[in-house]
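# need coordinates for the following:
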Amino acid sequence: MKRISDVRSTVARRVVAGVLLAGGLATAFFTSHPAQAATLPQTLPRTVITSASNLPASQGQLDGWISDALKVMKDNGIPGSYAGIKRNILRESSGNPGAVNNWDSNAARGRASKGLLQVIDPTFKTYHVAGTSSDPFNPVANIVAASNYAAHRYGSIDNVNSAY
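Prediction:
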């Protein structure tokens, strides 16, 4: 994998970084080196590393997590559909349950977005549903908490069509 730090030109670094971000590789970087990722607001990315734990879920895994979450949601009166959840997961994390965003305004305030649906800790804790994991990286717990939040704020995760 090419290292951004190997690129000498500032403009070229930005182009490489943009291509990597657009290609979905940013998730791998953000979760690979949290200490380095914390410096992103001040510096360009230094390294892009991928590993099995940072890659998006297989289609079967993602389908299973969404199906399990929908069962919990149904039992708790939380609206949402398979299509709405999947659309938001693919936009937010490309299906990577270990995704961490260390560069946006939430991260700048020390509250990085995490997991499949990129939930910050205070939101996860507020909208967590009893009986699911208390770990925001747990795919089912993340989907259910994010969907619960979206239901309270927008009526349903199905009504969310951009970052929320």
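# okay, CA-based contacts and neighbour counts for the rest of this
Fine.
# residue 127 contacts residue 150, correct?
No: with contact defined as Cα atoms under 8 Å, residue 127 does not count as touching residue 150 (9.4 Å).
# could you also give me the structure for this next sequence, so I can compare it with the first?
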Amino acid sequence: MPRTLRITRSHKLATAVLVAAGSVTAIAATGGQSDAQPAAARSSVAAEKTATEVTAAKAAEARKAAAKETAAKKAAAERKAAAATAAKEAATKKAVAERKAAAEKAAADRKATAKKAAEKARSEKQAANRSTERKAVAAPKQYKNNLDGWIRESLDIMKKKNIPGSYEGLHRNIMRESSGNPNAVNDWDINARNGVPSKGLLQVIQPTFDAYHVKGTPKKLTDPVANITAAANYAADRYGSIDNVDSAY
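The predicted model follows:
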């Protein structure tokens, strides 16, 4: 009786252990099988350990997968941010390049406009100069056809030919010699008696006129301008200037 009770209690213990591990084992033997109890216990512990390891492995895999997903999301976000930064930098560089190109073009346009304006101004100035030159050639300086005009024209010619003399010197001698008459003729002095009378404003004889005639004036003894310039040229050679003559010369 006591033996049977002990076995029954062992059976109950073994059965309880097996149920906790998820396995129910029918114990048919009722005899001395007390050595099966440690094996069952070990089996239960192993099962529990295996389940724990599987759970831990699954948890590790889950953590690993989560970490991988997080890393992938972070990398994607970083790539997106880098792409956005690169795009912004590219846009900034493009804008800077466009502003620089626009500024250079504007400067080139201003330079071209200024050059064109300068060329136009130079062309207009040259045209104006040519027009002035043509007018100067077409419209020579005008002198009055009187004693004042003859003296002034003679002075301009004398200046070009480096013949000294002043308005006062010419006028003074003309008034003494001919009273301002370009056709005055001296028919009583020695020159007249010799057949070469003095004529014109400054009473010049023909041989003196021929010798001192100034190129560019008429070759006519009584021409007012030709007579004055020839006489002034002669006086410059003999007296240094017509201004130094105060009597018959």
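# what touches both of residue 127 and residue 150 of the first structure?
Common contacts of residue 127 of the first structure and residue 150 (Cα atoms under 8 Å, 6 or more residues apart in numbering): none found.
# so how far is residue 164 of the first structure from residue 103 of the first structure?
16 Å (Cα to Cα, to the nearest Å).
# count of neighbours near residue 163 of the second structure?
23 (other Cα atoms under 10 Å).
# now the closest residue to it other than its chain neighbours: how far from residue 198 of the second structure?
Closest residue to residue 163 of the second structure apart from its sequence neighbours, by Cα to Cα, 6 or more residues apart in numbering: residue 233 at 6.1 Å. Residue 233 of the second structure is 16 Å from residue 198 of the second structure, where distance means Cα to Cα.
# again with residue 248 of the second structure
In this view, residue 248 of the second structure and residue 198 of the second structure are 11 Å apart by Cα to Cα.
# please say which of those two ends up with more neighbours.
Shown here are residue 248 of the second structure and residue 198; by other Cα under 10 Å, residue 198 has more neighbours (24 against 9).
# contacting residues for the closest residue to residue 163 of the first structure other than its chain neighbours?
In space, and not counting its chain neighbours, residue 163 of the first structure is closest to residue 92: 7.3 Å by Cα to Cα, 6+ apart. Residue 92 of the first structure is in contact with 116, 117, 118, 163, counting by Cα under 8 Å, 6+ apart.
# give me the ChimeraX select line for the residues you listed, limited to the buried ones.
Of those, the buried ones can be selected in ChimeraX as follows, counting by 16 or more other Cα atoms under 10 Å:
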select :116,117,118
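# can you put the contacts of residue 92 of the first structure in JSON lines and add secondary structure and distance to residue 78 of the first structure?
JSON lines is the format used below for these (DSSP: H, G, I helix; E, B strand; the rest coil; distance: Cα to Cα, whole Å):
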{"residue": "116", "secondary structure": "coil", "distance to residue 78 of the first structure": "18"}
{"residue": "117", "secondary structure": "coil", "distance to residue 78 of the first structure": "16"}
{"residue": "118", "secondary structure": "coil", "distance to residue 78 of the first structure": "18"}
{"residue": "163", "secondary structure": "coil", "distance to residue 78 of the first structure": "20"}
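# no more questions from me, cheers.
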